[in-house]
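*Asks:* Provide a 3D model corresponding to the input given below.
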Amino acid sequence: MVSLWVVDSFERKDVQRDLLATLLVNLTKSREGLLTQGQLIKGFESVLTTLEDAVCDYPRAPEFLGRIFARVITENVIPLREMGRLIHEGGEEPGRLLEVGLAADVLGSASEIIATEKGISVLNEILTSSNLRLEDFSASRS
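*Replies:* This next block holds a predicted model:
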C-alpha cells in the first residue's frame, strides 16, 4: 500500500505529495497504530528497489521521494539514520542506488527540503545525531 501510494505520487503535484507525506506520518503516529513504522519502512524499501526503473518514467522521482522522506524524518517517524540505511542499501541489488548516484540524489533532496523548511541548524542537528556521513552516499559516483 505504501509503495503504491508513493510511486503513484511521482506523477502528482508537490501539494499532493505533501498531503501523502502528512497522511503517512499521521497513520504511523496515530494511537490506533494504523500503520506501523515497520510497515512504512517496508513500503519505502519497495520504492527504493524500483527507483532506478521509476526514474525512466519520472526523472524527478529521487527529488520527490526525498521530499516525502524529509517529512517523515522531521516528524520523527523514522530517524535519518534508518532512512540513510534504507537509501544506502537500496536498489534492485543492495547498494545499486549508491552505484548509480540515486542514493545521493534522494538524500540530497531530503536534506535540501529539511534545510529549506526547518532551517540549516535543524538539518545540522539531525545529521549530527544520525552519525551519517554524506560523503558515503556519493563515494561511488563518478
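
*Asks:* alpha carbons only for contacts and neighbour counts from here, please
*Replies:* OK.

*Asks:* Just checking, which helix or strand succeeds the longest helix seen in the chain along the chain?
*Replies:* Counting by DSSP state H, the longest helix found in the chain is helix 37-57. Counting by DSSP states H and E, the element after helix 37-57 in chain order, helix or strand, is helix 61-74.

*Asks:* Show me the contact partners of stretch 32-41.
*Replies:* By CA atoms under 8 Å, 6 or more residues apart in numbering, the residues outside stretch 32-41 that reach it are 2, 24, 27-29, 77-78.

*Asks:* Enumerate every residue touching the closest residue to Gly91 other than its chain neighbours.
*Replies:* The shortest distance from Gly91 to any non-neighbouring residue, by CA to CA, 6 or more residues apart in numbering, is to Thr49 (4.2 Å). Thr49 makes contact with 90-93, according to CA under 8 Å, 6+ apart.

*Asks:* distance of Val6 from Pro62?
*Replies:* 11 Å (CA to CA, to the nearest Å).

*Asks:* Check Ser140 too.
*Replies:* In terms of CA to CA, Ser140 sits 17 Å off from Pro62.

*Asks:* Go through stretch 122-130 and flag the buried ones.
*Replies:* Buried residues in stretch 122-130, counted by 16 or more other CA atoms under 10 Å: 123, 126-127.

*Asks:* Show me how far it is from its chain's centre.
*Replies:* 16 Å (CA atoms, centre = their mean, to the nearest Å).

*Asks:* and if you look at stretch 73-91?
*Replies:* The chain centre lies 7 Å from the centre of stretch 73-91; the measure is CA atoms, centre = their mean.

*Asks:* before we move on, back to that, restricted to helices, list the contacts of stretch 32-41.
*Replies:* Per DSSP H, the contacts of stretch 32-41 map to helices at 2, 24, 27-29.

*Asks:* The structure of the following sequence is requested for comparison with the preceding one:
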Amino acid sequence: AKDEKEVALCIEELNAPSFYPSLVSLWVNDSFERKDMERELLAKLFVGLYNGGYNLLSKPQLIEGLSSVLASLEDALSDSPRAAEYLGRLLARFVVEKILVLQDVGKLIEEGGEEPGHLVQEGIAADVLGAVLEWIKTEKGDSFLKEAKTSSNLKLEDFRPQHLKRSKLDAFMLT
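*Replies:* Sure thing, here's the model as predicted:
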C-alpha cells in the first residue's frame, strides 16, 4: 500500500486494536514473498502507524505481532529461504527508528520459535540477529551499532547454537 494515510484511515475505521498484532503478523509474513521495494514500503508504514502522527500501533501490539512471526519463521523459511534476512532488516529498522531497542529485539528472537528458544537451537536466531546487526551497521555505521550493542547487554554467543561452526553473528562477536 503506497498511501500510508489511507491505510491508517482504514485501520482507524476498523477500530479493532486486539486485531492489530494479527495485522502485523500477516503483513510481515506476506512481505517475505514480496520485492524489496514493497518490504521497504511496509517498514515505512509500520513506522508511520507507530509514531508518524497516527499512533495506531502500540509497542505491545507490534511485539505481539512480531512474536507470532517468529513462532512461524521456520515454516516461512521453507517457502522463502531469505525470510530470516528480511525479518532481520525490518527489526533493524525498528531499532534505528527508535521503536524498539536492540534488547527488545534480542529477547524476541531468543524466545522465538514454535517453542521458546527453538530458533536458537536451529541456528535461525543467529541468522536473524546477524541480519539485524548487518543492516544497522550498513545504515547507521559502526558507532551506532556499537552503542546499540553495548546498551542492550546482549550476549551474542547466546544466539548461536553450539553445533554451528559458522554463523552470520561471527563478524559481530569480535567487535
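
*Asks:* Now the TM-score, please.
*Replies:* Scored by TM-score structural alignment, normalised by the length of the first structure, the superposition of the two chains gives a TM-score of 0.96; 142 aligned residues with a CA RMSD of 1.0 Å.

*Asks:* Leu20 of the first structure maps to what in the second structure?
*Replies:* With TM-score structural alignment as the criterion, Leu20 of the first structure lines up with Leu42 in the second structure.

*Asks:* same thing with Leu34 of the first structure?
*Replies:* Using TM-score structural alignment, Leu34 of the first structure sits opposite Leu56 in the second structure.

*Asks:* which one in the second structure is aligned with Leu127 of the first structure?
*Replies:* Match for Leu127 of the first structure (TM-score structural alignment): Lys149.

*Asks:* Could you report the neighbour count for Asn51 of the second structure?
*Replies:* By other CA atoms under 10 Å, the residues close to Asn51 of the second structure number 15.

*Asks:* For the ones in helices among the contacts of stretch 32-41 of the first structure, give me a markdown table that also has distance to Ala103 of the first structure.
*Replies:* Putting those into a markdown table (distance: CA to CA, whole Å) gives the following:
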| residue | distance to Ala103 of the first structure |
| --- | --- |
| Val2 | 20 |
| Leu24 | 22 |
| Leu27 | 26 |
| Thr28 | 24 |
| Lys29 | 27 |
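
*Asks:* most remote residue from the first structure's center?
*Replies:* Glu32 (24.2 Å; CA atoms, centre = their mean).

*Asks:* Secondary structure class of that residue, three-state.
*Replies:* coil (DSSP: H, G, I helix; E, B strand; the rest coil).

*Asks:* what's the closest non-adjacent residue to the corresponding residue of the second structure for Val6 of the first structure?
*Replies:* Using TM-score structural alignment as the criterion, Val6 of the first structure maps onto Val28 of the second structure. Residue nearest to Val28 of the second structure in three dimensions, not counting chain neighbours: Val69, with 7.2 Å by CA to CA, 6+ apart.

*Asks:* Relative to Val95 of the second structure, how far out is the one you found?
*Replies:* 17 Å.

*Asks:* In terms of neighbours, single out the busier of the two.
*Replies:* Val69 (23 against 19).

*Asks:* surely the more buried one meets Asn29?
*Replies:* Yes: in terms of CA atoms under 8 Å, Val69 of the second structure counts as a neighbour of Asn29; the distance is 6.5 Å.

*Asks:* So which residue is dead centre in the second structure?
*Replies:* Leu91 (2.7 Å).

*Asks:* what does stretch 130-140 of the second structure rub up against?
*Replies:* Under CA under 8 Å, 6+ apart, the answer for stretch 130-140 of the second structure is 84-86, 88-93, 96, 144-145, 167-169, 172.

*Asks:* mean shift of that stretch relative to the first structure?
*Replies:* Stretch 130-140 of the second structure, aligned to the first structure and superposed, deviates on average by 0.5 Å (mean CA distance after the TM-score superposition for the first structure).

*Asks:* what's the offset of that stretch from the middle of its chain?
*Replies:* So, by CA atoms, centre = their mean, the centroid of stretch 130-140 of the second structure is 12 Å from its chain's centroid.

*Asks:* equivalent range in the first structure for it?
*Replies:* By TM-score structural alignment, stretch 130-140 of the second structure lines up with residues 108-118 in the first structure.

*Asks:* Quick one: end-to-end distance for stretch 73-86 of the second structure.
*Replies:* Per CA to CA, stretch 73-86 of the second structure runs 11 Å from first to last residue.

*Asks:* Okay, buried residues for it please.
*Replies:* 73-74, 76, 80, 82-86.

*Asks:* How about stretch 81-96 of the first structure?
*Replies:* 81, 83-84, 86-91, 95-96.
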